[in-house]
Structure formats: C-alpha cells, structure tokens
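Visitor: Sequence first, then the predicted structure, then my questions.
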Amino acid sequence: MGRVTERRRVIRIRDGAVSTRPDTLVTEEPLEIRLGGKPLAITMRTPGDDFALAAGFLVSEGVLASAGELANIVYCAGATGEGGSNSYNVVDVRLAEGVPVPDITLERNVYTTSSCGLCGKASLDAVRTTTRWPLDTSPETPVRIEPATLSALPDRLRSAQRVFERTGGLHAAALFTTDGELLDIREDVGRHNAVDKIVGRALQQGQLPLSSCVLMVSGRASFELVQKAVMAGIPVLAAVSAPSSLAVDLAVETGLTLVGFLRGASMNVYAGEHRLALSAAASTD
C-alpha cells in the first residue's frame, strides 16, 4: 500500500563522466482480481487505487454498472504472503445480493479483452451488445466540444502527473468536462489500468455513466481502451498517439468520438466527428 515508487542504484554516464547514484523507479507488481473468491484476472500494475482498478475492470467486462451492484472489495492473503500474511496483491470483489455472478474465471479469458483471441467482428459485437450505456449517435447529441479545448488537454494531463515527474515511467488517464476542467487523473504502468482506476472511482461514487465527459490518455488508443470508454458511457476518447485499426472500427460501430495524435493544435478525428464543433468549410480528401 502506497508503494508507488522504489529506489535503485544506477551507473550514470554523462559526456564520458561516470558516477553512481540512486534513481527513482515506478513500482510494478501483479494484482490478482478475484470475483466471489474465484480467480478472475491478473494484471501488472502500479500499487494504489487497487479497489478502483478492480471495480473499473468489472465495468469494462460488463459485470458492474452501478455502485449498488457492488457489495465490497477486500484485500486477501496472496500466494506469496508468508504465513498467510497480506501481500496487498490480491483483491476479492463481492457482488451485491441478487447480482448474477458471470461464469468467467482465470482459466477462461473474459470475452472483451484484446488478448482473448476473438476475431475482430466478434469483439465488436461483444462490446456493442453488452454495454449498458449505449452512446448517443445522433448528430444532435448534446455533447459538443471545441477543438481548441481538446488541444489544451495533453498539457493539462502532463502537468497533473505527479509520479511521472519523479520517474518518467508512467502512463496516465484523465477525465475532463467538455469545457476542459480536470475531474480526475490516475497514473499506472499500464494505460488500461489507469483507465480502470478512473472508471472504478466513478462507479464507487455513483457517477456512471460518464456521458458528459472526455477521457484523455497518454500513448496510443488501443481496442481495449475504446472498449473501456464505451462500457463506461464516455462519449469522447482522445489520445496523444495513434489508434489501432480495430479501435477505430469499434469507435465507429458504437458511436464513440475518437481523436488521435492530439498534439498542440493538431489532431486526427477518426470517428464521431459530430461531437466536435468543426468548421463547415472542412474539406475531405
């Protein structure tokens, strides 16, 4: 708990000069997520916000959609804990009474993860048919955002990354209003974990769906990140780097606004352009 960074000895070489010094590194440890006592998933993460991470993961898998469906989340003794001690690397999620427990285990990969081996069409259909917060795809949708507002988000994301400043080794996900106000930010060694922490905190606070928010992520936009945004009812996802082809397909299929290569005043809009206040004179090549 609170093990976000660690110190390690490094040999530093600068302009031919050699010195020894301690360096601050981001911590990476496994987290096992159990559902009703049964192993469900293992992810490599930066310790912290573990309960939110587990809750957000279950939102993305279609298990949870509201705080009332969650009974509690607790740490339990891990396999590496000596003498049954708590390693704080295993969490057990208990659903509220009456909420069905899906037949998903560690041995049977959940269907919506990008590594499950399903074909593209099956993956697209799975997310479209299981989300409890379908996105409004009508051109008259009330969610609108100015390109200039999007342009300011990467700098706001970067300036709010406290641990990145010390380590240079973390991804981040941030939740903004359509006016660019920062609502929440989480850091982790994995972009998908950072998003799960954002979504999980929103679920715990009874804020789902996040239908008036923009999700900003460091790095690229993968299928998995688009999936997580859609499952949380987030209408706009922006990334500083490129999306994958399947990420774009899923955004188009579900009506998500997907923006990539968001750097300064430059950006590519891959899907859902109806939510952006674009000039009517915009040309199409």
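Guide: That came in fine, so what should we check first?
Visitor: alpha carbons only for contacts and neighbour counts from here, please
Guide: Noted.
Visitor: Gln92 is in contact with Val74, isn't it?
Guide: Small correction: residue 92 is Asp, not Gln. Yes - using Cα atoms under 8 Å, Asp92 is in contact with Val74, at 5.5 Å.
Visitor: Could you check which of those two has the larger neighbour count?
Guide: The neighbour count for Asp92 versus Val74, taken as other Cα atoms under 10 Å, is higher for Asp92 (21 against 13).
Visitor: name the element the more buried one belongs to?
Guide: For Asp92, the element it lies in under DSSP states H and E is strand 90-95.
Visitor: Included below, for side-by-side comparison, is a second structure:
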Amino acid sequence: MPPPVFRFAPSPNGYLHLGHAYSALLNFDLARRTGGSFLLRIEDIDATRCRPEFEEAIYEDLSWLGITWQAPVRLQSEHLADHRVALEKLTARRLIYPSFESRAEITRLVAEREAVGPWPRDPDGAPHYPGNARSLSRQQRTQLLRSDAPYALRLDMAAALARTGQLHWAEHGAGPNGESGRIAARPDGWGDVILARKETPTSYHLAVVIDDALQGVTEVVRGEDLFWSTSVHRLLQRLLALPEPAYRHHRLILDSDRRKLSKSSAATGLRELRAAGATPAEIRRLVGLT
C-alpha cells in the first residue's frame, strides 16, 4: 500500500490563527507518524479577498512552526482549467443548470416561501435555492447566458442523486455530534449547490474534490465545521469518478466566547502571538498538541 498523503489548504484572505495552526500541525504530525507526505495548497480562487501578502505570511508562519512541505505548492488559481473540465463533464450529463436571480431576489423568494411555511436550509443555515431556473427552456437559458446577466451554475441535486444512489464515507475523526465510522452522506440537505459563478470559475466544493484527486490526497484532515460538506464532496467524487479519500474531522479551536476563531482576531493570530514572544512549542501547548 502506498504511503498516505495529507494536505493543509488555507485561503490567503487573512493571517493564520491558532485554529489554522492546530489543523496544519495535526496534518503534519500524522504525515510524519505514518511515513506519509504533507502537501500545502493555497486556495486562492476568491480574487477579491485573497492577497499576496497573506500568502507570503502563510509560508512564514508555517515555517516558524517547524512545518515543511513538498514542493511545489499548488495554487488553485493556476489550475482553473482542471475545474473547468469537471464542469464541462457535469454539464454534458445535464447535471448542471444556470440560475440568474440576484442575491436580493433569492432573499425575497425565500421570504415568500417562508411566509407560507418552513423552507429548507443547508447545514450551514443558508436557504435552499428557491427559484425556477430548472424549468427555463434551452432558448431562454442561451439568451440569458449571452446577456450581461450574472448567473450561478448549480448542481441539479435530484438528478445527481438519481445517478449515484446512497453514498457513505469513512470517518476516522468525529462530527459535531460525535459521529464516526461509516457515515451516510446526505447531499440532498444542501439543495442545488453552486459549483461556479459567472465571475468565479469554480466553487470551494468543486475545487476541493478536484484538487485532492489530482494531488493524490488520501487523508483529508480538517475542522468539524466541514463535516457535512463531505456529503457534497462524496457526491461529486462519485459523479466525476474520483478516488475516495478517508476523512478525519477534528475539533475546532474556539475563542473565549466559544465561537469559531476569525482571521480578524488579533488575540489568536500567529503573527501577533509570535511578536509577543510565543514559541512554536507554546503554540503546540495552546492548541492541545504535545
């Protein structure tokens, strides 16, 4: 059996904090313990928020922690063609459709639905898509796509599940409620998820499964806040005939108010802690690693 492959994949839209340190160190430690390899990927598809100085800071902070990684670093923005190929495959199978409502229009439609009764929301609390773009004719879609109208490319969840049936994943960590072992995926709980937008050629859900597969990642170790996102990722892996990695979702490092850490929190930022005299060993102690 080949050695396992781990990865840490931050977005350069802010400076790293203790939660990032815990995830990066945990992946790095597991790679060393199992004789595997550790990869670094920069998820920089959001051109409006990602900045070069944040990317450089990621390299500096990880090096200071004593973490090393295999070269080269994969920048998502340099591999958008890989994500485009995947979108084209799903489009050819009629599993993707464009929707044209603005965010304000979607908010209004959801309010109308909720005035009648409960409207489903995904595990992150966002409402399912409430529009009727699936029923547009091919001619209507073509005309709208050729116009300047913004659009989102959505996965037709019902059609996708009809192709795959029930899905599972191997969980070696634990979910928010202690779930572990063989987990039944529930992608329908996310509704018709967005896989790309007119101004953004790929989404997190699509990019992460494509990049993990192309990099040969076998062990996905990440925070438990992404536990149920795995349902969507398993669906896309099956639809695109991609390998299935093992998953290990870890606890989150929380602030004093028991909230998930933010990149804007100076109190837990690695750069601020380092400037205050903290050592890498102290960072390990703060996040609960020996």
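Guide: Alright, I've got the coordinates. Quick caveat: nothing in here was measured; it's all calculated off a predicted structure.
Visitor: Can you pull the TM-score for these?
Guide: For this chain pair, the superposition-based TM-score is 0.23 by TM-score structural alignment, normalised by the length of the first structure; 112 aligned residues with a Cα RMSD of 6.5 Å.
Visitor: list the helices and strands the strand holding Asp92 of the first structure packs on?
Guide: strand 29-35, helix 50-60, strand 70-75 (3 or more Cα pairs under 8 Å, 6 or more residues apart in numbering; DSSP states H and E).
Visitor: please redo it, this time with the cut-off set to 6 Å
Guide: strand 29-35, strand 70-75 (3 or more Cα pairs under 6 Å, 6 or more residues apart in numbering; DSSP states H and E).
Visitor: how many other residues sit next to Leu145 of the second structure?
Guide: 16.
Visitor: What is the subsequent helix or strand relative to the strand holding Asp92 of the first structure?
Guide: helix 120-130.
Visitor: Sort out which residues of that following helix are buried, please.
Guide: Gly120, Ser123, Leu124, Ala126, Val127, Arg128 (16 or more other Cα atoms under 10 Å).
Visitor: between it and helix 50-60, how big is the angle?
Guide: Calculated by axes from the mean of the first three to the mean of the last three Cα atoms, to 10 degrees, helix 120-130 of the first structure forms an angle of 100 degrees with helix 50-60.
Visitor: hmm, who's touching helix 120-130 of the first structure?
Guide: Residues outside helix 120-130 of the first structure that contact it (Cα atoms under 6 Å, 6 or more residues apart in numbering) are Leu250.
Visitor: Mind jotting down where the strands sit in the first structure?
Guide: 5-14, 17-26, 29-35, 38-45, 70-75, 90-95, 171-177, 182-188, 213-217, 236-239, 257-263, 266-271 (DSSP state E).
Visitor: ok, so what distance separates the closest residue to Asp92 of the first structure other than its chain neighbours from Ala55 of the first structure?
Guide: Closest residue in space to Asp92 of the first structure, ignoring its immediate chain neighbours: Arg34 at 4.5 Å, by Cα to Cα, 6 or more residues apart in numbering. Separation of Arg34 of the first structure from Ala55 of the first structure (Cα to Cα, to the nearest Å): 11 Å.
Visitor: go on, Ala239 of the first structure?
Guide: For Ala239 of the first structure, the distance to Ala55 of the first structure - Cα to Cα - is 23 Å.
Visitor: more crowded one of these two?
Guide: Set Ala239 of the first structure next to Ala55 and count neighbours by other Cα under 10 Å: Ala55 wins out with 31 against 26.
Visitor: Now for the more buried one: which residues touch it?
Guide: Gly200.
Visitor: if we can go back for a sec, for Val230 of the first structure, which of the strands of the first structure is the nearest?
Guide: strand 236-239 (9.0 Å; Cα to Cα).
Visitor: Can you show me the strands along the stretch 101-250 of the second structure?
Guide: 152-155, 168-171, 181-184, 194-197, 219-223, 246-250 (DSSP state E, counting those that start in this stretch).
Visitor: Can you lay out these as TSV showing distance to Val110 of the second structure and mean neighbour count?
Guide: Formatted as TSV, these follow (distance: least, Cα to Cα, whole Å; neighbours: other Cα atoms under 10 Å):
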stretch	distance to Val110 of the second structure	mean neighbour count
strand 152-155	17	22
strand 168-171	30	18
strand 181-184	28	13
strand 194-197	17	20
strand 219-223	30	22
strand 246-250	32	20
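Visitor: Quick check: which of those strands is nearest to Leu235 of the second structure?
Guide: Here strand 168-171 is closest among the strands of the stretch 101-250 of the second structure (Cα to Cα), at 9.3 Å.
Visitor: elements contacting the closest one?
Guide: Under the contact rule (3+ Cα pairs under 6 Å, 6+ apart), strand 168-171 of the second structure is packed against strand 181-184, strand 246-250.
Visitor: Tabulate those (JSON lines), appending distance to Leu273 of the second structure.
Guide: Shown next, in JSON lines, are those (distance: least, Cα to Cα, whole Å):
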{"stretch": "strand 181-184", "distance to Leu273 of the second structure": "37"}
{"stretch": "strand 246-250", "distance to Leu273 of the second structure": "23"}
